[in-house]
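Enquirer: Pasting the sequence and the predicted model now:
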Amino acid sequence: MSIAPDRDLLPVIDLRAPSSPCSTGRAALTCRYRCGDACAHEAPNTTTNETFADVMESALSRRSVLRAGAVVGAVAVVGTGLSASPAAAAVGERRRPPGGHHGHDPRRPKGLRFSPVAPNLQDAVVTPTGYDQQVVISWGDPLFKGVPAFDVHRQSADRQRRQFGFNNDFVGLLPLAGSTRLMVVNHEYTSETLMFPGYSAANPTREQVETAWAAHGLSVVAVKEDRRTGALRPVVGHRLNRRFHTTSEFELTGPVAGHPLVRTKADPRGRTALGTLNNCSGGLTPWGTWLTAEENINQYFANAATVTDPVQAKRLARYGIAGTATERKWERFDDRFDIAKEPNEANRFGWIVEIDPYDPTSTPRKRTALGRFKHEAAQPRITDDGHVAVYMGDDERFDYFYKFVSAGTVRKGTSASARRHNADLLDEGTLYVARFTGDSPAIEIDGAGTLPADGRFDGAGEWIKLVSGRRSFVPGMTAEEVLLFTRLAADAVGATKMDRPEDVEPSPRTGAVYIALTNNSNRGATGAAPADEANPRTSNKNGHVIELVEHRADSGATRFAWNILLLCGDPADPKTYFGGYPSRDVSPISCPDNLAFDRYGNLWISTDGNALGSHDGLFGLALEGPERGATRQFLTVPTGAETCGPVIERDRVLVAVQHPGEKDGATATAPASTWPDGPGRVPRPSVVAVWQRNGRSIGM
């Protein structure tokens, strides 16, 4: 049943609840289980890098930056064959004043022609009028024949290894024969309090721990399309269905494979890691593989406080690995989660992992050439000269934005020889980190979000080379050390501290790159980095989105121009900004997280931790033409949930509804949500499909 927006549900936009440690709408329970209360602790980046203003004064004059911006406005953007694309023009040219948009048709942008959903607190997936929805698959649903139906009172590790995992995040759809598709899904983390009736956080049982191990990881599941609607049905027992979990084998590849710092008692060769943890977003490659990102891996490893070696202690601290016991107490049941017993195990996590979903016998590979940090996502594009560029954010307050460029070039096509050729492209290349420079005087960046005199937050930037193959460009660090401790390498070269760079998506139409910066309530705090033009608000609770255009369309691009596309928040707040579009005609948006594109070139944004008090949602945003900046809410998710993994197809939208019911005080026996199964049932993370009831394409 479609649930339409109720515009009378909320008399005002501001629905603020008591703030959690991260000062957004996220529950403290989510902070505990998803990231180990990261925002309640000092940010791991305590370096005194050059500030934004220092870089501007010492490295580039304002005149040179302005020249750089003008150049970008004239260059052809990656892979389009177009000069002065809309995205490039937006960076390099002055925009007309917002008053020029008066009298626009709010249904004008193709793909965004729906009635926006109002902010709300409904315990449901709320979609526009005229749209239907369906739960495709939920936590505990069987993937293989002979697996019992989900029963919260009878969950076990054996069952969970053959069922859909918990807390689905990234979703991707790949082609198969006919009406069958292959769906790939990340399972980021487990919320044991909501999974196990009678769970004791102080004393979990072995069965509960092993079930949680099995609920982490990845799912590959074939789905059948209903051609009359947008519905998808899992094909239980399909030959390509797979589950990867905390005890599955993964291969370490690239420069770090076999290094002494990834060797353990169980794996003295340092080439086979067990499991993948905290897989957040990801990406799909042009050659048909799936990239998944290991993010908040620090919270799984105990007893870092016992480390006395200063070098190891510094490395652990920079990755947020601290303290004694962990929240989940896994170290009681497996020594590899105890730093005191297995000091190198943590080094085997925090990578980008590549999976071949079409080969049910393949072993996933942790691609060490892409660096180790809290990866939110990894989205590749092909440069004009055929190399692979992968853009990545490190999701931590004051951490960095990266790019990897492969040494080899892509062979086009899906033949066996092409797939073999492309299989190892991500094992050798060059890793860069970004430095952003603004074109406004520092005095004009007031920390409140007031636009500078030129009417935009924008400027230029450079990609700083960290490592290329086995060659390090960071003094005092080997190539392997740069890749193992990439944060420390980026600290050393003075990269720009960002406000939690999460998902990164290159536009398939223009090649411009979009970066979701979710929030950073510590920006400008005592002892912390001040506001700068790329992160212009102190106590940044609502986040922003940056648009970046590289100066060249090939693998040699080392300079870029950028502008802030969105300063998120309540449109009634004059310190918000929607690409120059009138704020009275947009939906309120807070804490941008995952990004996707539709066939019309619109950017779609899912949110995490709405600081305005409404439930999280999915938004479409026009990037081209007079409607550039028009932002419309397409759906909201249930109580306590986060909107993840959006897939925007011609006739279907997919979202991963993560951690429904994850509210402070909630348990498996006293749930805060009844979605999706109704009263008397526990809430279950699920993938949801949405389509237009009249058979038309999404947003048309």
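Expert: Yep, it's here.

Enquirer: contacts and neighbour counts: CA atoms only from here.
Expert: Noted.

Enquirer: quick one, what contacts I515?
Expert: Residues counted as contacts of I515 (Cα atoms under 8 Å, 6 or more residues apart in numbering) are 393, 501-505, 545-548.

Enquirer: Hmm, V78 is touching S507, no?
Expert: No: under the criterion of Cα atoms under 8 Å, V78 lies out of contact with S507, with a separation of 9.2 Å.

Enquirer: need the contacts of I515 in CSV with neighbour count, secondary structure and distance to G459, can you?
Expert: What follows is the contacts of I515, written out as CSV (neighbours: other Cα atoms under 10 Å; DSSP: H, G, I helix; E, B strand; the rest coil; distance: Cα to Cα, whole Å):
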residue, neighbour count, secondary structure, distance to G459
G393, 26, strand, 19
P501, 32, strand, 18
E502, 28, strand, 21
D503, 31, strand, 21
V504, 32, strand, 19
E505, 26, strand, 20
V545, 26, strand, 14
I546, 21, strand, 11
E547, 24, strand, 11
L548, 25, strand, 10
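
Enquirer: hold the first one in mind and look at this next one:
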Amino acid sequence: MKPLELFVAHDPAGSRARVTCQYKCGNACFHEVPNTSSNTYFGDIVAGISRRRLLQGSAAAVVAVGAASALAACGDSTEVGTTASTDGTGTGFTPVAPNTQDALVVPEGYEQGVVIRWGDPLFADAPEFDFFRQTPAAQAKQFGYNNDFAGLLPIEGQPGKYLLVVNHEYTTEQFMFAGYKPEAITREQVDIAMAAHGLTVVEVHGEPGTGRLAPAFGKYNRRITATTEFRLTGPAAGSPLVKTSADPTGTKVLGTVNNCSGGVTPWGTVLSGEENFNAYFVGAAADPVSAARLKRYGIGESDAPHYWEKFDKRFDIAAEPNESHRFGWVVELDPWDPASTPVKHTALGRFKHEAANIHVTADGTVVAYCGDDERFDYMYKFVSSRKIEAGTGAASRRHNMTILDAGTLYVAKLTGDHPDRIDGSGTVPSDKGFTGTGQWIPILRTAADGRGESLVDGMTAEEVAVFTRLAGDKVGATKMDRPEDFEANPKTGKVYVALTNNDKRGTEGKAAVDEANPRNKNKNGQVLELTDEHAGTAFTWTLLLVCGDPAVADTYFAGYDKTKVSPISCPDNLAFDPYGNLWISTDGNALDANDGLFAVVLDGDRRGETKQFLSVPVGAETCGPVITEDRVVVCVQHPGETDDASVERPASHWPDGGTTQPRPAVVAVWKSGGGRIGV
């Protein structure tokens, strides 16, 4: 089946354009919700998991070790549940007002500069970008399209020099090719789009005295695309579920697609989440069991707008029924070795991964937190049985890149403290806000040799790995409002989750509200704060923010005075500054303004204070924030992507101005004359 036309009924929760929904997520907001499970009672968890095993784990607080840099798990240790009060240090800027300008707007006293944009050359032999004469060979050596996650890794012994690692979530072909006609797509256009996906590694150099960054033709520069070879590891590797005619071993996958957010590991690699991979596959399953599995992932129903199956049968379900099983994983890339083969970690489960972010406990246990970005889907964590190995050399990285291949995968069940006071209105249930407890339910254990053990009755280990959503359904996980990015605070060890929105919450036939998801037809989202045992199975939680217009009753800013905060809608990516403040980028602002980047104070009398630091241009989304002492880096994704725009009638001319076509780009922001951000 082919994509829905843009004039069909469309009701996104936020302000995303119809064309963005079509290309970015296969019109997920138009389709029926894939999760049709009831998941109503914790006692109905599969019999194979004993109550004793569910409740195991020390109740004592775990001492957290923050990843103080990209290359080492070190830094000040703070007991989980205590605070490392910042008193708002790092948020001392004048907030940007909500606006609809076709510009990246920053606070007074700050400057900005484009770091790199779609099509900029990465290698000395790469051609300069020519919008009207783009080729697959050129794109393979140029910066990709629709940058989302950004990681900035210092190059050891070279002050002011970094590796910038960026992923490229998706392509919007109608804004890439003049006169584009989907029904007449060419092989060259498909090859260009495939080459514009994946990840980029590029060396960047800082300008002394400012926060400006400029790309260089460094020895680490690399492009990962939709045809780069990847290696499958973990319990699904070699399984019949992932074998194809081109790969009878079930261990080698060509490419990565729809890479959304990600994270920099303490051992210096980069994790990237394969999110809306379903939008690349078309066709029907051969049998009812396979059809049900595809439907749970939203695969093959319609809306595969890229048409790759015309020239590559991997993306045709009828021709290659297992190919879609090879996407939806957490990807790990070693940016320090341009010849290395990136990995897809199947021990972390397969779903619409927004990201995977790492927390390291005091004893060296590595915990990876993941969200499944779909309405009514789940939150996960993976606790490794291997310990982190100190050091920044190649040998340490080789060991640490196996950490995510052995351990236990869990899915979250949340319970509210005030179930009788949650009515869908968003009314705060107590003077302490929205609060509750939770359990991490184990669903898959992977041994050191890569073999898996299913902890879910009626499913094999390979099935739990490949059809993780079905395992979450079986064990009664809590349906959430699009859990996207997870980040652990390096100062306190508390874990934060961006829940972007869910306009189907509490509607007819859909899951009712609960304390963690307290509003009907939730168009603005919320931010969840977990105090987790990390390596254990218990946690407590509170809602830090219930987002939206602060003048409206159904919003909440941790009890802070709502007359003193910036409006915020649809939280997406999270990051921390050096002082322990939370920074939030947004996607799909439902408040009639452009998306932006916001700083939130977490401790002290100003807890909940939310201030907008920047806004992005018309049609754009704010992604991948990196907050350092002297600069802020953001990815500006899909500028000018509005429903009435085209190559002939662009809605934006950002970043180059004049009559140019809009181009996704990475931007650095710094304080005029130098100095610390927000200080």
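Expert: Yes, it's here. What you see is a predicted model; the values in this text were computed from it and never measured.

Enquirer: How alike are these chains, TM-score-wise?
Expert: The TM-score (TM-score structural alignment, normalised by the length of structure 2) is 0.92; 645 aligned residues with a Cα RMSD of 2.1 Å.

Enquirer: what residue of structure 1 takes the place of S272 of structure 2?
Expert: For S272 of structure 2, the aligned position in structure 1 is T292, judged by TM-score structural alignment.

Enquirer: G426 of structure 2 too?
Expert: Under the alignment (TM-score structural alignment), G426 of structure 2 maps onto G449 of structure 1.

Enquirer: Repeat that for L153 of structure 2.
Expert: Checking TM-score structural alignment: L153 of structure 2 goes with L174.

Enquirer: same thing with V204 of structure 2?
Expert: In structure 1, the position corresponding to V204 of structure 2 is occupied by V223, as judged by TM-score structural alignment.

Enquirer: Setting aside sequence neighbours, what's the nearest residue to that match?
Expert: P234 (4.3 Å; Cα to Cα, 6 or more residues apart in numbering).

Enquirer: count of residues packed around that neighbour?
Expert: 21 (other Cα atoms under 10 Å).

Enquirer: now P21 of structure 1
Expert: Taking other Cα under 10 Å as the criterion, the count of residues near P21 of structure 1 is 18.

Enquirer: before we move on, back to that, mind putting the contacts of I515 of structure 1 into CSV with distance to G270 of structure 1?
Expert: As requested, the contacts of I515 of structure 1 are arranged in CSV below (distance: Cα to Cα, whole Å):
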residue, distance to G270 of structure 1
G393, 26
P501, 30
E502, 29
D503, 30
V504, 30
E505, 32
V545, 39
I546, 38
E547, 39
L548, 38
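
Enquirer: can you give me the strands for the stretch 301-450 of structure 1?
Expert: When secondary structure is read from DSSP state E, counting those that start in this stretch, the stretch 301-450 of structure 1 shows strands at 352-355, 365-367, 379-382, 387-393, 397-399, 401-409, 429-438.

Enquirer: so which of these comes closest to A27 of structure 1?
Expert: Among the strands of the stretch 301-450 of structure 1, strand 397-399 comes nearest to A27 of structure 1, with 18.2 Å by Cα to Cα.

Enquirer: Mind listing residues that contact stretch 310-328 of structure 2?
Expert: When contacts are defined by Cα under 8 Å, 6+ apart, stretch 310-328 of structure 2 is touched by residues 187, 190, 241-245, 253, 256-257, 273-278, 280-286, 300, 308-309, 350-353, 466.

Enquirer: and the counterpart of G92 of structure 2 in structure 1, helix, strand or coil?
Expert: The pairwise alignment with structure 1 assigns G92 of structure 2 to R113, based on TM-score structural alignment. Assigned by DSSP: H, G, I helix; E, B strand; the rest coil, the conformation of R113 of structure 1 is coil.

Enquirer: Need the counterpart of N422 of structure 1 in structure 2.
Expert: Using TM-score structural alignment, the equivalent of N422 of structure 1 in structure 2 is N400.

Enquirer: Who are the contact partners of its match?
Expert: Applying Cα under 8 Å, 6+ apart to N400 of structure 2 gives the contacts 267, 388-389.

Enquirer: Ok, T229 of structure 1 next?
Expert: Residues in contact with T229 of structure 1 (Cα under 8 Å, 6+ apart) are 691, 693, 695.

Enquirer: got the buried residues for stretch 59-79 of structure 1?
Expert: Buried residues in stretch 59-79 of structure 1, counting neighbours by 16 or more other Cα atoms under 10 Å, are found at 62, 65-66, 68-70, 72-79.

Enquirer: Compile those residues into a markdown table and extend it with columns for secondary structure and distance to W463 of structure 1.
Expert: Putting those into a markdown table (DSSP: H, G, I helix; E, B strand; the rest coil; distance: Cα to Cα, whole Å) gives the following:
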| residue | secondary structure | distance to W463 of structure 1 |
| --- | --- | --- |
| R62 | helix | 19 |
| V65 | helix | 15 |
| L66 | helix | 18 |
| A68 | helix | 14 |
| G69 | helix | 16 |
| A70 | helix | 19 |
| V72 | helix | 15 |
| G73 | helix | 19 |
| A74 | helix | 20 |
| V75 | coil | 18 |
| A76 | strand | 19 |
| V77 | coil | 17 |
| V78 | coil | 16 |
| G79 | coil | 20 |
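
Enquirer: closest to G640 of structure 1 among those residues?
Expert: Of all these, the one with the least separation from G640 of structure 1 (Cα to Cα) is V78, at 39.3 Å.

Enquirer: For that closest one, which residues are in contact?
Expert: With contact set as Cα under 8 Å, 6+ apart, V78 of structure 1 has these partners: 383-384, 510-512, 552-554.

Enquirer: Recalculate using a threshold of 7 Å.
Expert: Residues touching V78 of structure 1, when contacts are defined by Cα atoms under 7 Å, 6 or more residues apart in numbering, comprise 383-384, 510-511, 553.
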